[in-house]
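> here's my sequence, what's the structure:
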Amino acid sequence: MKSNDPGDPVRLSVVMPVFNAAQYLPAALDSVLNQDFSDFEFLVHDDGSQDDSWAILTDYAGRDPRMRISQGLNQGLPRTLNQMINLARGELIARFDADDLCLPTRFEKQISRFDCNSDLVVLGGAAQIVDAAGRPITVKSLPLSHLEIDGLNLRGKTSFQHPSVMMRRDAVLAVGGYHPDFHGAEDHDLWLRMAEIGQLENLPDVLIKYRIHAGSISSTKRDLQRQLCLCACEAAWQRRGISDGRFEYQEWRMGDDAQSQLSFNINYAWQAWSHGYRGSWRHYALKALRQAPLSKAAWNVLLAGALRRPRIERPHD
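Purely as a prediction, here's the structure:
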């Protein structure tokens, strides 16, 4: 383990905000601290948690000198991230969330790619999607090239798993960091601005396990996120002189209405089945049937999964 003096430069700064994440925090911390690449500092900010998150952080920080922990009142994700990036000493910034898991070779693979391309400013990768209990649902592959990624971003579509991203710190600062006015779509806005000064890429490799939670989001909040994403796209269209921009945003989080919850449960069942995760397929197919016993779509996913075997294709591990 390398000890980082607060004044010494490091290659990589890992930034992870925490808010009421005690249930998942130890596993997330372990997945970062046990990376194959070890020359990093680990900045963790507790953003006003009311659970045991701070006690867990102080325990870990006492055992690993790479950790730099802080706490304060909840000020929103964009401001917290900007604060952490300003304090970071690394040439590269790795984003991570307190309820997800890093695979052991994540940092090593991303740094190797940055070493090969001096124009690269943002690099993400594929993610295995798991639920709150850790059940695998699917593997989310994303476009690899700058043109594909930026093209999707300009249409309001997802091109990165935010917690998988590594960025050049000087590039993030050059574009002004995360904009608090876009809270809820701050990452999408940042990718659009970063694409205007450098290249964006994804690795085909699975870099993280990304956790989705059963809790739903209100229709009002979903509408606000959609509107903020549109505003970010419109700002980019204006900066780039695009007069015929198309907005093709897709909902990616479960809503609070019954139909949204049913649709997501059926989709999770299909995704799990197609990737060979039979335990997860069964869980979500039965959950959909309990919610809507007369749903033809719910019966279809249950019967198809029972009678057919999927052709499984997965990205690199």
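
> alpha carbons only for contacts and neighbour counts from here, please
Fine.

> quick one: name whatever helix or strand follows the helix or strand containing Met167.
Following DSSP states H and E, one finds Met167 within strand 166-168. Counting by DSSP H and E, the element after strand 166-168 in chain order, helix or strand, is helix 169-174.

> second chain to compare with the first, below:
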Amino acid sequence: MNTHPDVSVLMGVYNAAPTLARTLDSILTQEGVALEFIVVDDGSTDGSGEILDRAAARDSRLVVLHQANAGLTISLQRASELARGKYLARQDAGGDRSLPGRLAAQVQCLNERKDAVFATCGHRYLDAGDVFLCDEIRSEEEIKSGLTTLRYPGVRGILHPSVMIVADAFRAAGGYRAAFVVAQDIDLWLRLHELGTCAAVPEILYDYRFDLGGISRRRYAQQMAFAELAVRCAQARRNGKAEPPLVLQQYAAMDDDKSSQSRKAEYHYFVGSCLRDRDPSSARSHFLMAWRAQPHRFKPLIRAVLTW
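Predicted coordinates for the structure are as follows:
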């Protein structure tokens, strides 16, 4: 392992075996930076732990920790405690990939921008079959506005695994807080923003797998409740007041207010909308699946008809 890595990449893994090798490869083939890759196997039962151990035996830059299932927040905080890099970069499993040059571009950005304590980059959405859906690049102005005004959607506009953070700022801000079992990223961005700004590399440097089983779709109600709590905490801090108590049992036990059919309809409608100009036939299939999930909604059916 490098004595002083430039970047410590942090990742939590839970049952990601089918796509884990390519995610690992996307980090371990990054050029232009000295790195360590700290991965926490969060109680996987599908062989992910064994895949990680075999990969670590081949590449000493990969450090693998195993734990009973405790969730992403605990996994990332544990990984961060071992990190030795000047910068901390996030990576997600589940089919995501960092594109070539991602880490080097963000290191260069943070080296040049002394006002910035973290940096994001552009990303592209892929569906569960790796079909390209769309690109997204957020401007620094948009990000700064959201973090400053605490208004949506700007405050939620930073893709968690696309970020690199100055390690000293991460620790000064307090790192990830265990109470935030979801929306841990929003809580961290708001605390980091009180120490500096967020830079944005205006390039597509991350592949984000957008699928129906993602946590942001499975636990939407929890995500929104915890995000709103993070905003209330930020408002209190910025007004010189104590944060509201982080008594979150009611949030942790919250049932999603969207049915599985509603989530399915929204997912397929989004994918169809992304594909309608480029691949009308595939878009039609997704619009029809959205309509079948919620037959009382006719907009997807109309969109399907218009693709003929």
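
> which part of the second structure matches the strand holding Met167 of the first structure?
With TM-score structural alignment applied, strand 166-168 of the first structure matches the range 164-166 in the second structure.

> about what we covered before: next, the buried residues of the strand holding Met167 of the first structure.
By 16 or more other C-alpha atoms under 10 Å, the buried positions in strand 166-168 of the first structure come out as 166-168.

> helices or strands up against it?
Secondary-structure packing of strand 166-168 of the first structure (3 or more C-alpha pairs under 8 Å, 6 or more residues apart in numbering; DSSP states H and E): strand 90-95, strand 120-130.

> which residue numbers in the second structure go with the first one?
To tie it back to what came earlier, the one meant is strand 90-95 of the first structure. Using TM-score structural alignment, strand 90-95 of the first structure pairs with 85-90 in the second structure.

> repeat for the longest one
On the basis of TM-score structural alignment, strand 120-130 of the first structure is assigned to residues 116-126 in the second structure.

> that stretch vs the first structure, average distance?
Compared with the first structure after fitting, stretch 116-126 of the second structure deviates on average by 1.1 Å (mean C-alpha distance after the TM-score superposition for the first structure).

> which residues touch that stretch?
Contacts of stretch 116-126 of the second structure from elsewhere in the structure, counted by C-alpha atoms under 8 Å, 6 or more residues apart in numbering, are 106, 109-110, 132-138, 158-159, 162-166, 169, 192-193, 195-210.

> repeat that for stretch 250-260 of the second structure.
For stretch 250-260 of the second structure, contacts defined as C-alpha under 8 Å, 6+ apart pick out 181, 218-222, 225-226.

> let's see 7 Å
Contact partners of stretch 250-260 of the second structure, identified using C-alpha atoms under 7 Å, 6 or more residues apart in numbering, comprise 219-222, 225.

> so how far is the longest helix along the first structure from its chain's centroid?
The residue-count maximum for a helix in the first structure (DSSP state H) belongs to helix 219-240. When C-alpha coordinates are averaged (C-alpha atoms, centre = their mean, to the nearest Å), helix 219-240 of the first structure and its chain have centres 19 Å apart.

> right, and the helix or strand after that helix?
Heading C-terminal from helix 219-240 of the first structure, the first helix or strand you meet, by DSSP H and E, is helix 258-274.

> just checking, what packs against that next one?
When contacts are defined as 3 or more C-alpha pairs under 7 Å, 6 or more residues apart in numbering; DSSP states H and E, helix 258-274 of the first structure packs onto strand 136-140, helix 278-291, helix 296-307.

> let's see 10 Å
Identification of packing neighbours for helix 258-274 of the first structure by 3 or more C-alpha pairs under 10 Å, 6 or more residues apart in numbering; DSSP states H and E yields strand 120-130, strand 136-140, helix 278-291, helix 296-307.

> ranking the ones you listed by burial, who's on top?
Mean neighbours per residue, mean count of other C-alpha atoms under 10 Å, is largest over these for strand 120-130, with a mean of 24.

> select the longest strand from the second structure.
The residue-count maximum for a strand in the second structure (DSSP state E) belongs to strand 197-209.

> report the inter-axis angle for it versus strand 116-126.
Strand 197-209 of the second structure and strand 116-126 are oriented at 20 degrees to each other (axes from the mean of the first three to the mean of the last three C-alpha atoms, to 10 degrees).

> tally of neighbours for Met224 of the second structure?
The tally of other residues near Met224 of the second structure (other C-alpha atoms under 10 Å) stands at 16.

> please name the nearest non-neighbouring residue to it.
Nearest non-adjacent residue to Met224 of the second structure, counting by C-alpha to C-alpha, 6 or more residues apart in numbering: Ala183, 7.8 Å away.

> that neighbour pairs with which position in the first structure?
Under the alignment (TM-score structural alignment), Ala183 of the second structure pairs with Ala185 of the first structure.

> burial count for that match?
The number of residues packed near Ala185 of the first structure is 23, by other C-alpha under 10 Å.

> hmm, it is touching Leu192, no?
No: counting by C-alpha atoms under 10 Å, Leu192 is not a contact partner of Ala185 of the first structure; they are 11.2 Å apart.

> shared neighbours of these two, anything?
Here Ala185 of the first structure and Leu192 share the contacting residues 156, 232, scored by C-alpha atoms under 10 Å, 6 or more residues apart in numbering.

> Cys198 of the second structure contacts Leu188, correct?
No: assessed by C-alpha under 10 Å, Cys198 of the second structure is found out of contact with Leu188, at 11.9 Å.
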